[in-house]
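Student: structural data only, the sequence is not supplied:
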């Protein structure tokens, strides 16, 4: 397994969080046990500091109204522009389609043809919950149900009301799309999930899961079939 020494706390995990949920029903970040420092608002003018215009970034992370639960636009002023989705040169021996997670730099790559990759900004596991190794996508979910583990309920009794599962929606910690990671036919209990929490990107806040901005996660999800290889590099 790719679960580290803190697996007793993370085995059923998903103490992942969302700041300022649109409906106010549940704040994912209220279910975090560590405090991740926000990036703070960026001073954005006509262009970002990473070569993408503000208009381009706003379009990339704009609302997705056609979803089952309409997705709001991301407030990109809370995202460091270096984490915006883009195509980059990427040297790897892994086959096109492979997902590579670089937790040290808060990036997720989807390997493309021609020595390139699509790069996404990410949030990753906090101290004590980091892991690395090879896995694969064993299952995919849209608007998945989230169930807090008993260890979490013991620490945070307010989560007990979801002991039988929290239905999918904007406040659900798994978000609009989830890739469930497996090894040797067994669910590792780790995922790549969708987040509306702009300030989480570039931070270690989860119990080992990897979060992408919702618009990025939908983009990755749509190109990722079951059995896709996932490589998580050492942090």
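Tutor: Sure thing, it's come through. This structure is a prediction, so every number in the text was calculated from the model and none was measured.

Student: CA atoms for contacts and neighbours, from now on please.
Tutor: Noted.

Student: so which helix or strand takes in the residue nearest to residue 139 when sequence neighbours are not counted?
Tutor: Using Cα to Cα, 6 or more residues apart in numbering and skipping the chain neighbours, the partner closest in space to residue 139 is residue 180 (5.2 Å). Residue 180 belongs to strand 177-183 when assigned by DSSP states H and E.

Student: buried ones in that strand?
Tutor: Neighbour-count burial for strand 177-183, counted by 16 or more other Cα atoms under 10 Å, picks out 177, 178, 179, 180, 181, 182.

Student: right, and the fourth one touches residue 135 too?
Tutor: Right, residue 180. No: assessed by Cα atoms under 8 Å, residue 180 is found out of contact with residue 135, at 9.7 Å.

Student: need the residues touching each of those two.
Tutor: Common contact partners of residue 180 and residue 135 (Cα atoms under 8 Å, 6 or more residues apart in numbering): none.

Student: second one coming, line it up with the first:
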């Protein structure tokens, strides 16, 4: 579980996040929604240790993240950023295998038996096992996103953070991706997705956090209260 306690962030005198207090549970698909510039990406960068909060704190379970190094924080999170591009000529299998790489472990071309098992399981779960020998840059948008998801899962981190990863996908591909995220979350992964797809959020999210100008303006399940909030405030 992640706990935000009065978390704020400012740079050059500009406040990007203001007094955020929230809980992000394990075993759930949490969707962050809000207009561009609302603070979604900034929050993800703080969670991964890339940025330090100006004030307040966040806890990983009961551990204050301020007591951890960036590398220690990174042990808890996989992140797939916006507009991520695969290295040229990399196959799906090679990309997912890179998820098993860490600076002090075996290189991707010297995977252990356990590493191979994990890679195979992630390929199967994300339904890209039949594409394993295909180059990632030659796949469709939906296939690429599934390959990147398998890469993130292969890292075996507790939380998976996805930042606007569905841009350019058609409605059916987005729906299929949300279904997969829902399944993965139900099996024990904490997933945080930033998105603008409100209809799919309503259908698949376990929890929704609405950001506006760096503040949390709504949090809870995607129910009638969320619909009424978005309607009364003009869709975020």
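Tutor: Nice, thanks for sending it over. None of the values given here were measured: they were computed from a predicted structure.

Student: TM-score for these two?
Tutor: The TM-score (TM-score structural alignment, normalised by the length of structure 1) is 0.23; 98 aligned residues with a Cα RMSD of 6.2 Å.

Student: picking that back up, so which elements touch the strand holding residue 180 of structure 1?
Tutor: Strand 177-183 of structure 1 sits against strand 133-142, strand 186-195, helix 214-222, with contacts defined as 3 or more Cα pairs under 8 Å, 6 or more residues apart in numbering; DSSP states H and E.

Student: beyond the second one, next helix or strand please.
Tutor: Spelled out, that is strand 186-195 of structure 1. Note on strand 186-195 of structure 1: by DSSP H and E, the next helix or strand toward the C-terminus is strand 204-206.

Student: summarise which helices and strands whatever helix or strand residue 228 of structure 2 lives in is packed against.
Tutor: Assigned by DSSP H and E, residue 228 of structure 2 belongs to helix 224-233. On a contact count with 3+ Cα pairs under 8 Å, 6+ apart, helix 224-233 of structure 2 meets strand 215-220.

Student: now do residue 183 of structure 1 against residue 135 of structure 1, distance only.
Tutor: From residue 183 of structure 1 across to residue 135 of structure 1, the span is 5 Å (Cα to Cα, to the nearest Å).

Student: for residue 16 of structure 2, what is the enclosing helix or strand?
Tutor: strand 14-24.

Student: now do the buried residues in that strand.
Tutor: If you call a residue buried by 16+ other Cα under 10 Å, then strand 14-24 of structure 2 has these buried ones: 16, 17, 18, 19, 20, 21, 22, 23, 24.

Student: now that strand against strand 215-220, angle please.
Tutor: Here the directions of strand 14-24 of structure 2 and strand 215-220 differ by 20 degrees (axes from the mean of the first three to the mean of the last three Cα atoms, to 10 degrees).

Student: next structured bit after strand 14-24 of structure 2?
Tutor: Counting by DSSP H and E, the next helix or strand C-terminal to strand 14-24 of structure 2 is strand 29-33.

Student: picking that back up, how about the contacts made by the residue nearest to residue 139 of structure 1?
Tutor: Contacts for residue 180 of structure 1 were tallied using Cα under 8 Å, 6+ apart; they are 137, 138, 139, 140, 141, 187, 189, 190, 191, 192.

Student: can you pick the most crowded of those residues?
Tutor: The most crowded member of the contacts of residue 180 of structure 1, judged by other Cα atoms under 10 Å, is residue 192 (26 neighbours).

Student: grab the nearest non-local neighbour of that residue.
Tutor: That would be residue 210: by Cα to Cα, 6+ apart, it lies 4.7 Å from residue 192 of structure 1.

Student: residues near that neighbour, how many?
Tutor: 27.

Student: how far away is it from residue 60 of structure 1?
Tutor: 20 Å.

Student: try residue 218 of structure 1
Tutor: Taken as Cα to Cα, the span from residue 218 of structure 1 to residue 60 of structure 1 is 12 Å.

Student: before we move on, what about residue 107 of structure 1?
Tutor: Distance, residue 107 of structure 1 to residue 60 of structure 1, by Cα to Cα: 17 Å.
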